[in-house]
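>>> I would like the atomic coordinates for the input below:
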Amino acid sequence: MTTTDVDTSVLTAASAKDQAFPVKNPYTGAVAFNVRPGGAAQLASSVRAAKTAFQTHLRTAAHQRAAWLTGAAAAMESVAADLVEMTIAHIGKPRKAAEMEVKRSVAFVRACATHLHSLKGEMVPVDMVPNGAGLFGFTRRIPYGVVAAVTPFNAPSNLLVQKLAPALIAGNAVVIKPCLEGTEIAQAIAKAFIAGGVPEGLVQVLPGDREEALGLAAHPDVDVVTLTGGTAAGDALARAAGAKRFIGELGGNSANIVLADADIEDAVKRIVPSSFEASGQQCISTQRIIVETSVFDEFLHRFIDAAKRLKVGDPTLPDTDLGPVVSSRAAARIIAMIDDARGRGCRVETCGELADCIIPPTIVIDPPVGTRLIKEEVFGPVVVVIRASDIDDAIRIANDCEFGLQGSCFTSSLANAMRMSEEINVGSLWINEASRFRLDNYPFGGVGRSGVGREGLPYAFEEYTQPKFTGIRLP
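I've put the predicted structure just below:
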């Protein structure tokens, strides 16, 4: 997942001069707000404040931490309308998608409060070895300390609270380093958490970009680094972090397989929004559609027809399906990948007109091996449709990729579904649902170059805690 398309060399210069960096509304081109990077001084003070707050509240009872998050959810709900408007203006997300994201974010914070009881320890049968006779042992899960959370632009509320809420309720303090476009949203959420009852110091926001993210990862008082972002960013942060806990939800190139026995109409209905809504700027957006030959032409015809019916344009309108991509730099990168496909002789169906940061739904048919759209993460409203001779070929094509975040398969056969579960190399797989579908109560995360660790309840609690063993010699 691409965390930001801002030119970091420009930002570094701005940081050095203590200048603000303008973030533009990607639809209107007007400056939405300015970010003043925190730099080394604010980084140090944020971590220091977080560590002090962690130590102060380390022994806070679980019911009190749950009450904090219940209050935080209520406070977020009270500013939900503001969060929606900022999401539209700052990243160009269409209104209905922005409203859905903020609503989901509030629900997730509440869910963390009610699921805290799932954070359990266990009895260890130490007397299973001779020297353990007469001894008693147990484990409990304890927080790490200070968590550095580096968050992306594409879901600035939801992907922030997916880290903040579990880490906080498990007993940690959190320093958030949002992407530039998500800075004001992160600050608004942090204020809501404090207004809801979370003690001062436990939630910090550090504005900035690469310099601040790497500095946080390397800071000796940061105990956990968690990132949702690109694989290259994950590599850089993991190197900077060194020997400390690293959680990364990284790049994706989701394959959606349509087998000959699938309900084609249903597959089209689900894969079209998975491909293009939010302008394809989700790590699990559909990017590769792999279709068995016998139903390829029918699927393609229906898919193109459905994509053409999507409404593209002004993200402030309630019926817009696709708004702009996040920036002109992002648009240029995506267009370059489309041009690479055209240069290789691919058939390209563009369902509308290009205009500044607006990229309409774009479909590339049967691209040859080596095409960038097959191997790289496009992070835009572009999909490739690839012909597979049979189920074996479909599995081979799906797995011929370094990413393995989430995928899907459409089939009416339980045997085919179980085979996909066994053989598709991803962290999570949906059958008869498209790859962008996600719930917050299953383990979400990738394999291979798509990252390490899992989000979702109760799995996220385990990521932000560690087991501590206590042994007792009974008198």
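>>> CA only for contacts and neighbour counts going forward, please
Will do.
>>> so who does E85 touch?
R95 (CA atoms under 8 Å, 6 or more residues apart in numbering).
>>> which strand or helix spans it?
helix 80-91 (DSSP states H and E).
>>> next, the buried residues of the strand or helix carrying I338.
In this structure, I338 sits in helix 328-343 according to DSSP H and E. Using 16 or more other CA atoms under 10 Å as the test for burial, helix 328-343 gives 328, 330-331, 334-335, 337-338, 340-341.
>>> ok, now stretch 45-63?
Quick answer for stretch 45-63 (16+ other CA under 10 Å): 46-54, 58, 62.
>>> to compare with the earlier structure, here is another sequence to fold:
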Amino acid sequence: MSIPSYPYYLANRAVHANTDLAVEDKHSGEVAYRVAKADADALEQAIAAAERAAAPMAALPSHKRRDVLLHCVERFKARRDELAEVLVVEGGKVIKDARGEVQRLIETFQIAAEESTRVGGEVLPMDIAERTERWMGMTKKVPIGPVSLITPFNFPYNLVAHKVAPAIAAGCPFVLKPADKTPVGALLIGEILAECDLPEGAFSILPLDVEDAAPLTEDERLKLLSFTGSDKVGWMLKSKAGKKPVVMELGGNAACLVDADADLDDAVDRLVFGAFYQSGQSCISVQRVQVHESIYDELKARLVEKVTALKGGDPRDPETFIGPLITEQDAERVMDWIREATDQGAELLVGGERQGRIVTPAVLEKVGRECKLYNQEVFGPVMVLEPFSDFDAALETINDSRYGLQAGLFVRDIGKIRKAWDRLDVGGVIINDVPSFRVDHMPYGGVKDSGLGREGIKYAIEDMTEIRLLAIRGI
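Just a heads-up that it's a prediction; the model follows:
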């Protein structure tokens, strides 16, 4: 049976340059798709085309930007099943999670369509002094210009959508480098964008080798870099970005707190989801859990029972909850981190076994804070439990991390809620749910090594636009 192949997109056009990039089925390990890989010359052409497209994209009326985004919404809906199947294959996502991500793709473009007609300005009072009484002022937002976008493997649709959709809404041409392990989702978005009447050069989507991708960061014709990925790579890119602003979402080792008065059934259900959906391959996956000592043993027992019942295996099976990790090497790394913790005295309560790329969901306690499972981002199906007695001390434990993306708290006391919001050094505090919660219109991003700036359509548009002042002197 022939293997489907996909082109890359250069200046809005499909280019069947080669089939050099093999994309594996993450469950079977067999080659499922072949993708055209771009080179340094293609990237140069894409950047030059984006620079030429800057003026016509800026001049594109907001209703036309909206209509492009709405066209994508309708085409995503029509191809919903196909999009989900691709995600199961190239990402190894279980079918339920794949369908959920396609729905979020649709919602993200819908939000962008709505925001595209709201990129406004303000009237600025100028009569703040006698000398300026005759003046009037106003501002508007204008596109920053061509932007570069780099996305990771774990959300091949929605993390792409959170960069592409606001770029279109803001009127910015873009050049996107999707992850080599999961490029097909981005190319399907490109296929649908190519159906639209956008200025030539409005978009390019180029799977690239890392050694060819430096201009995405360093070329001054690109006016902003938006990157999602590892903190090590993100901060390195920022150091090389020169004059351009950089927006980075870099991950974390998210913490969750369960207080004494929490609804245990609800908390356990949400903790299992937050830690193990998508096999833990999410930057806001529940990793560290603080549990009040009065309910610790009961919650632990319920959690172990629930986790033991999770089914792993073929992501196409609707009953499967745990699918494969993105590579076998990642599965081996997760197992190595579990062994490191247990060798240093941690207790493995459930899971922690490997078959190929699948790691059974693991819950541990008594994990030392010097262990990687505690202080690094595991990006796998692992949860670490820890009891607490003092709420203030528990907040300090949550803050004891070089990351700060989101934190979740199951707590009913409004005073504690306000204290957590004031004291937790994170980008978002989620109450009565896990830190894995995200809605695509909200500001999303972190502090410390978790990144810089905020995504969420409205906030991404703000990053992709600049304020331009008009001041008029009355005569």
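>>> could you report the neighbour count for the nearest residue to T70 of structure 1 once chain neighbours are set aside?
Of all residues beyond its chain neighbours, the one nearest T70 of structure 1 is R110 (5.6 Å), with distances taken as CA to CA, 6 or more residues apart in numbering. If you count neighbours by other CA atoms under 10 Å, R110 of structure 1 ends up with 21.
>>> repeat for M418 of structure 1
11.
>>> ok so it is a helix residue?
Yes - under DSSP: H, G, I helix; E, B strand; the rest coil, M418 of structure 1 sits within a helix.
>>> residue in structure 2 paired with it?
Correspondence of M418 of structure 1 to structure 2, assessed by TM-score structural alignment: R418.
>>> could you do F108 of structure 1 as well?
Residue pairing (TM-score structural alignment): F108 of structure 1 is matched to T108 of structure 2.
>>> the helix or strand where its match lies vs structure 1, average offset?
Using DSSP H and E, T108 of structure 2 sits within helix 95-115. Here the mean offset of helix 95-115 of structure 2 against structure 1 after fitting is 1.0 Å, by mean CA distance after the TM-score superposition for structure 1.
>>> same for that helix, what does it pack against?
On a contact count with 3 or more CA pairs under 8 Å, 6 or more residues apart in numbering; DSSP states H and E, helix 95-115 of structure 2 meets helix 62-78, helix 80-91, helix 158-170, helix 457-463.
>>> next one: the longest one to chain centre, how far?
Spelled out, it's helix 62-78 of structure 2. When distances are taken as CA atoms, centre = their mean, to the nearest Å, helix 62-78 of structure 2 is centred 22 Å away from the chain's centroid.
>>> what range in structure 1 matches that helix?
Helix 62-78 of structure 2 covers residues 62-78 of structure 1 once aligned (TM-score structural alignment).
>>> mean per-residue distance, that stretch versus structure 2.
Overall, stretch 62-78 of structure 1 averages 1.5 Å from its counterpart (mean CA distance after the TM-score superposition for structure 1).
>>> residues in contact with that stretch?
The contact list for stretch 62-78 of structure 1, computed with CA under 8 Å, 6+ apart, reads 103, 106-107, 109-110, 112-114, 116, 165, 168-169, 171, 189, 192-198.
>>> list the buried residues for it?
62, 65-77.
>>> what does N253 of structure 2 align to in structure 1?
Counting by TM-score structural alignment, N253 of structure 2 corresponds to N253 in structure 1.
>>> wait, D425 of structure 2 sits on A407?
No - between D425 of structure 2 and A407 there is no contact under CA atoms under 8 Å: 9.1 Å.
>>> neighbour count for those two, which is higher?
Between D425 of structure 2 and A407, A407 has the larger neighbour count (other CA under 10 Å), namely 33 against 23.
>>> quick one: contacts for that one?
Per CA under 8 Å, 6+ apart, neighbours of A407 of structure 2: 254-256, 398, 424, 426, 428-430, 434-435.
>>> ChimeraX command for the buried members of the residues you listed?
In ChimeraX, this line selects whichever of the contacts of A407 of structure 2 come out buried by 16+ other CA under 10 Å:
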select :254,255,256,398,424,426,428,429,430,434,435
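>>> just the contacts of A407 of structure 2: which are in helices?
With DSSP state H as the criterion, helices contain I398 from among the contacts of A407 of structure 2.
>>> Throw the contacts of A407 of structure 2 into JSON lines and include distance to K448 of structure 2, thanks.
Output for the contacts of A407 of structure 2, formatted as JSON lines (distance: CA to CA, whole Å):
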{"residue": "A254", "distance to K448 of structure 2": "13"}
{"residue": "A255", "distance to K448 of structure 2": "15"}
{"residue": "C256", "distance to K448 of structure 2": "18"}
{"residue": "I398", "distance to K448 of structure 2": "13"}
{"residue": "L424", "distance to K448 of structure 2": "12"}
{"residue": "V426", "distance to K448 of structure 2": "8"}
{"residue": "G428", "distance to K448 of structure 2": "13"}
{"residue": "V429", "distance to K448 of structure 2": "15"}
{"residue": "I430", "distance to K448 of structure 2": "18"}
{"residue": "V434", "distance to K448 of structure 2": "20"}
{"residue": "P435", "distance to K448 of structure 2": "17"}
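>>> name the nearest of the contacts of A407 of structure 2 relative to A241 of structure 2.
Taking CA to CA as the measure, V426 is the one of the contacts of A407 of structure 2 closest to A241 of structure 2, at 24.9 Å.
>>> what segments of the stretch 101-250 of structure 2 are strands?
122-124, 135-143, 147-150, 174-177, 203-205, 224-228, 246-249 (DSSP state E, counting those that start in this stretch).
>>> so which of those comes closest to T320 of structure 2?
strand 224-228 (27.7 Å).
>>> make JSON lines from the strands of the stretch 101-250 of structure 2 and add mean neighbour count and distance to F273 of structure 2 to it.
Formatted as JSON lines, those follow (neighbours: other CA atoms under 10 Å; distance: least, CA to CA, whole Å):
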{"stretch": "strand 122-124", "mean neighbour count": "12", "distance to F273 of structure 2": "43"}
{"stretch": "strand 135-143", "mean neighbour count": "18", "distance to F273 of structure 2": "39"}
{"stretch": "strand 147-150", "mean neighbour count": "25", "distance to F273 of structure 2": "27"}
{"stretch": "strand 174-177", "mean neighbour count": "28", "distance to F273 of structure 2": "30"}
{"stretch": "strand 203-205", "mean neighbour count": "30", "distance to F273 of structure 2": "33"}
{"stretch": "strand 224-228", "mean neighbour count": "25", "distance to F273 of structure 2": "23"}
{"stretch": "strand 246-249", "mean neighbour count": "24", "distance to F273 of structure 2": "22"}
